[in-house]
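Colleague: model the following, please.
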Amino acid sequence: MTVSTSHPEPGVTAVTVDHPPVNALPVRGWYALADALRAAGRDPGTRCVVLRAEGRGFNAGVDLKEMQRTAGHTALIGANRGCYEAFAAVYECEVPVVAAVHGHCLGGGIGLVGNADAVVAAEDAVFGLPELDRGALGAATHLARLVPQHLMRTLYFTSRTVTAAELHRHGSVWRVVPRGELDAAALSLAREIAAKDGELLRLAKAAINGIDPVDVRRSYRFEQGFTFEASLTGVADRHRDAFVSGTGSGPGGRR
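Modeller: Take a look at the predicted model:
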């Protein structure tokens, strides 16, 4: 199962992604994740959501193999819309979302984590946008919520990654812990949040989103237009084909 929901303790809902080999999600996976997050937020018994993953890493973005084997632009449009919905579901979740990140957090993973309310990471976690090496654009909106502006631009243009420890120094990661302690650390933070009054938490989440200086849905949608433009010109397909065939260059795991 790609996305599942559990309740590790009262007031806390865990939404888990498990799509081997690297949690690169197909179109249906992004929509399933969005649905699970929205359902968790609507649940009156939930006061905090932990977004986590099983396997080798947190998230490796979209399934490029699905995109390249699908004729026309159907899969591209589906991935764009699915990511848009999943990222928005994190941001608009009615209660705080704690992202528990291990291993690779690339592409779409940045969209999820950048929209979370808090981030706990394992020592092995690495974060980045290899979009230019994959024939895509996007999620700079969300990377800009994790690092300062000039670092965001440097990471975006080079496709380099940063470690959890580096993000901790920038203040965007709450705690960095050994891999074996990640779930416990994320649950500890979620438990502390869930101890608050549920009605006030929902009001607080709406209030904080309301004063956010960046409209994340609008800015990400703007970015997506350039991804589609790159696909129409053919430049995106050249990079995606090279990546799927294993001849592409640049850092990052398979998406």
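
Colleague: rest of the way, CA atoms for contacts and neighbours
Modeller: OK.

Colleague: which residues touch the nearest residue to A116 once chain neighbours are set aside?
Modeller: The shortest distance from A116 to any non-neighbouring residue, by CA to CA, 6 or more residues apart in numbering, is to V97 (5.4 Å). V97 sits next to C48, V49, V50, L51, V90, A116, D117, A118 when contact means CA atoms under 8 Å, 6 or more residues apart in numbering.

Colleague: another for comparison:
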Amino acid sequence: MGVSTSDPDDGVVVITAHFPPVNAPPVQGWYDLARAVRAAGADQRVRCVVLTAEGRGFNAGADIKEMQRGAGHEALIGANRGCYEAFAAVYECEVPVVAAVHGYCLGGGIGLAGNADAIVASDDAVFGLPELDRGALGAATHLARLVPQHLMRTLYYTSRTATAEELHRHGSVWRVVPREQLRDAALELAREIAAKDGSLLRLAKAAINGIDPVDVRRSYRFEQGFTFEANLSGIADRHRDAFVSAKEKERQ
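Modeller: Below is the predicted model:
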């Protein structure tokens, strides 16, 4: 459980998240993920990073139960800062990052995948932001990197999801494969990238980030301000409490 790192091929590092039961990392988990990605990118032997997960899905977003256990706002602030750091670590990783997405990619998962350089997905993968149903706002910055503007808005307002195949048609998912082939497909792409000159790859990553039309860090931070407004007004707590209550009833 947690974040683990392996190096299955020359120049390729695989970073795996595993936070049962649904891969909704606690506050510390987001920081651990950020630390692992930054460490891999800083290693001059590494030329490509694969970001993956074990369990039922790629990422279900922040741990809402952790947020609701305490009376104050410490966990909420921690989750916001942790997500910010993890998303930034993926975007700013000195080498290309390939996200290998299976099952659900929701909330914070969109922040990770949306900031990756390439996405390989299993045919059961779905992408979406249920933020309005969870009393939060954010990651529209990253969803907008995956789908066209009006589709992003519709998905955001409805909390609906899009399939891997739909994102493939929009060009944001490189390849869709059966779930059992996901790791191999992601490693195949990573090996192809890692075969390039490492110094040039690092220059290319910096150059491509430099010409991005949107500053993803500032854009996401702007969104987070509205999450805090929703929390201070009491709206967010009502939705998070309802979510936790519904999950508890499901287990009964």
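
Colleague: how close are the two chains, by TM-score?
Modeller: Put the two chains on top of each other and the TM-score (TM-score structural alignment, normalised by the length of structure 2) is 0.98; 248 aligned residues with a CA RMSD of 0.9 Å.

Colleague: F127 of structure 2: neighbour count?
Modeller: Residues lying near F127 of structure 2 (other CA atoms under 10 Å) number 28.

Colleague: er, R42 of structure 1 I mean
Modeller: R42 of structure 1 has 14 nearby residues by other CA under 10 Å.

Colleague: swap in T154 of structure 2?
Modeller: 12.

Colleague: same check, this time on the one 3 residues further on
Modeller: Y157 of structure 2 sits with 14 neighbouring residues when counted by other CA under 10 Å.

Colleague: grab the nearest non-local neighbour of it.
Modeller: L132 (7.2 Å).

Colleague: enumerate every residue touching the one you found.
Modeller: Y156, Y157, S159.

Colleague: and the strands in the stretch 51-200 of structure 1, which stretches?
Modeller: Assigned by DSSP state E, counting those that start in this stretch, the strands in the stretch 51-200 of structure 1 fall at 97-101, 104-106, 118-122, 126-128, 161-163, 175-177.

Colleague: among these, which is nearest T247 of structure 1?
Modeller: Nearest to T247 of structure 1, of all the strands of the stretch 51-200 of structure 1, is strand 104-106, at 19.1 Å by CA to CA.

Colleague: next, name the residue at the spatial heart of structure 1.
Modeller: A centroid search over structure 1 (CA atoms, centre = their mean) returns L112, at 2.2 Å, as the residue closest to the centre.

Colleague: distance check, the nearest residue to that one once chain neighbours are set aside against V22 of structure 1.
Modeller: With sequence-adjacent residues excluded and distances taken as CA to CA, 6+ apart, L112 of structure 1 is closest to F87, at 5.2 Å. Counting by CA to CA, to the nearest Å, the gap from F87 of structure 1 to V22 of structure 1 is 19 Å.

Colleague: when the two are compared, which one has more neighbours?
Modeller: F87 (30 against 21).

Colleague: look up how far I110 of structure 1 lies from the more buried one.
Modeller: Distance from F87 of structure 1 to I110 of structure 1, counting by CA to CA: 9 Å.

Colleague: which stretches of the stretch 101-250 of structure 1 form helices?
Modeller: 108-114, 140-143, 149-158, 164-170, 182-194, 198-210, 216-233, 235-245 (DSSP state H, counting those that start in this stretch).

Colleague: and of these, who's closest to A60 of structure 1?
Modeller: Of all those, helix 108-114 sits nearest to A60 of structure 1, with 6.2 Å by CA to CA.

Colleague: does anything pack onto that closest one? Which helices or strands?
Modeller: Applying 3 or more CA pairs under 8 Å, 6 or more residues apart in numbering; DSSP states H and E, we find helix 108-114 of structure 1 packed against helix 74-92, helix 140-143.

Colleague: list the contacts for V12 of structure 2?
Modeller: V46, R47, C48, V49, V50, A190, R191, A194.

Colleague: doesn't P96 make contact with the second one?
Modeller: Put plainly, it is R47 of structure 2. Yes: between R47 of structure 2 and P96 there is a contact under CA atoms under 8 Å: 7.2 Å.

Colleague: so what's the closest residue in space to G78 of structure 2 that isn't next to it in sequence up against?
Modeller: For G78 of structure 2, ignoring the flanking residues on the chain, the nearest one in space by CA to CA, 6+ apart is V27 at 5.6 Å. Residues in contact with V27 of structure 2 (CA under 8 Å, 6+ apart) are A62, D63, A75, G78, A79, G82.

Colleague: how about a cut-off of 7 Å?
Modeller: A75, G78, A79, G82 (CA atoms under 7 Å, 6 or more residues apart in numbering).
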